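Chemist: Here you go, sequence then predicted model.
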Amino acid sequence: MTLPDYEIEKAALAQGYLRIAGVDEVGRGPLAGPVVAAAVILNPEDIPVGLNDSKKLTAKRRLALDTAVRQRAKIAVAEASVAEIDEHNILRASHLAMERAVAALDPTPDFLLIDGNMVPRGLTIPARAVVKGDAHSVSIAAASIIAKNWRDQLMVDLAQQHPGYGWETNAGYPSKQHKEALQNLGVTPHHRRSFKPVHNILYQE
């Protein structure tokens, strides 16, 4: 398995940029909960070993790397709410979360590596979009780990308030249990009304 590396960051450093942040979001696909983004500036001299796309890591490994990143890097996390997802769309809401995470990062980065094929329009810092960035850049991989752990824990907390949907294990994604619970228990305030399975239940004939 090829792990992400620091080569893209090195190219930016060679251009004179000093503080390079990886930015990633988690939670585009779920039917419930906010979308979460993280921005991470790694220390080139102290990069945690084993950083990878958060989806390729076990929960135990993600938690260990989350701790390592928090101890050695500068991080910020931000969300876009269910209301914002429904008002705009999931892509724009994802970009809002990314913009907020970058704005909250201290120190302010001077170059951004954004996971995906688009740079959010609200960013004023020089940036590069990297398709499948969490598989290529350790900075983006670190951001994906921080964002996923944050969002998974948030959904575990929401599951205590709304039992039966399985959010503690499915994180709001459309699992069989979640879809059945939508039919049987109905729609919660944390469901994305613009998403088809939720919309269809709200507006059944």
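Modeler: Sure, I can see it.

Chemist: Please make it C-alpha for all contacts and neighbour counts, starting now.
Modeler: Noted.

Chemist: What is the neighbour count of P197?
Modeler: 15 (other C-alpha atoms under 10 Å).

Chemist: before we go on, here's another structure to hold up against the first:
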Amino acid sequence: MKFDFFHDLNNDIIGVDEVGKGSWSGPVVACSVLLDKKILNTEIFCKINDSKKLNKNQRIHFSKVIKTNSVYGFGVISSEIIDEVGIQKATELAMKISLKKFSNVNNKIRIDGKKFFSLKKEHEFLIKGDQKSVSIASASILAKDYRDKIMELLSKRFLGYDWEHNSGYGTPKHIAGLKKLGVCSEHRKSYKPIKKLLNG
């Protein structure tokens, strides 16, 4: 099926995406976005479907423009809860929390990825949704920017893991920090690389 990337704008569709599932530390963050048609008049509009290619400064700028031209909500689930319920359930919870912003409307919802939960409202899951839906792409940008800021704050409390640059993912500097400092309270103990370190 061929998708019209900008279809959502004329149909008031809410886009949902998450970031941080593969990270070794910190929360998983979801964002839900309902775009205003005014975004058609912004300079970012023709570039928004390349969200994965944006550098940090571009993402920060795009986030500001999207926020000015949308209604949006975030859902944040901590590493502690991720360890308790698993990343799949934690992602579902984050997405549902982000959608509370839209509890009083009945707009159709588009969610990035394979179907792994259901909603009472009309919804669909789209694999590689950020490449097929402007709303999901916008949600992806906001979620990434928001989580990066959380990880930058956490990096000031937990020094030595380079989270301000790697956002908690398993980079060489993060691994070096783990070997030197060990595991901290923000690491996901249920994840194999962290579990392996804990078990020696």
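Modeler: Thanks, I have it. All values derive from a computational prediction rather than experimental measurement.

Chemist: ok, which stretches of structure 1 are strands?
Modeler: Listed in chain order, the strands of structure 1 (DSSP state E) span residues 20-26, 35-41, 74-80, 111-115, 127-130.

Chemist: Now the first one on structure 2. Mean distance?
Modeler: By mean C-alpha distance after the TM-score superposition for structure 1, the fitted strand 20-26 of structure 1 averages 0.4 Å away from its aligned residues in structure 2.

Chemist: so how far is that strand off the chain centroid?
Modeler: Shown here is strand 20-26 of structure 1, whose average C-alpha point lies 8 Å from the average C-alpha point of the whole chain (C-alpha atoms, centre = their mean, to the nearest Å).

Chemist: so what does it touch, helix or strand wise?
Modeler: Using 3 or more C-alpha pairs under 8 Å, 6 or more residues apart in numbering; DSSP states H and E as the contact test, the elements touching strand 20-26 of structure 1 are helix 7-14, strand 35-41, helix 90-104, strand 111-115, helix 138-161.

Chemist: Where in structure 2 does the fourth one fall?
Modeler: Aligned by TM-score structural alignment, strand 111-115 of structure 1 falls on residues 108-112 of structure 2.

Chemist: so what's the residue in structure 1 that V71 of structure 2 lines up against closest to, chain neighbours aside?
Modeler: In structure 1, the residue equivalent to V71 of structure 2 is K74, according to TM-score structural alignment. Once flanking residues are discounted, K74 of structure 1 sits nearest to I41: 5.1 Å by C-alpha to C-alpha, 6 or more residues apart in numbering.

Chemist: Over to P4 of structure 1?
Modeler: For P4 of structure 1, the spatially nearest residue (C-alpha to C-alpha, 6+ apart) is H136, at 4.2 Å.

Chemist: What of W163 of structure 2?
Modeler: Once flanking residues are discounted, W163 of structure 2 sits nearest to S155: 5.3 Å by C-alpha to C-alpha, 6+ apart.

Chemist: aligned partner of the one you found in structure 1?
Modeler: Mapped onto structure 1 by TM-score structural alignment, S155 of structure 2 lines up with A159.

Chemist: isn't that match right up against N170?
Modeler: No - contact between A159 of structure 1 and N170 fails when scored by C-alpha atoms under 8 Å: they sit 10.1 Å apart.

Chemist: Pull the number of nearby residues for the counterpart of H136 of structure 1 in structure 2.
Modeler: The criterion is TM-score structural alignment: under it, H136 of structure 1 has K132 as its aligned partner in structure 2. In terms of burial, K132 of structure 2 registers 20 neighbours under the definition other C-alpha under 10 Å.

Chemist: same deal with K47 of structure 2?
Modeler: K47 of structure 2 has 11 neighbours, counted by other C-alpha under 10 Å.

Chemist: distance of the nearest residue to H162 of structure 1 once chain neighbours are set aside from A32 of structure 1?
Modeler: Nearest residue to H162 of structure 1, sequence neighbours excluded (C-alpha to C-alpha, 6+ apart): T188, at 7.8 Å. Applying C-alpha to C-alpha, to the nearest Å, the value for T188 of structure 1 to A32 of structure 1 is 8 Å.
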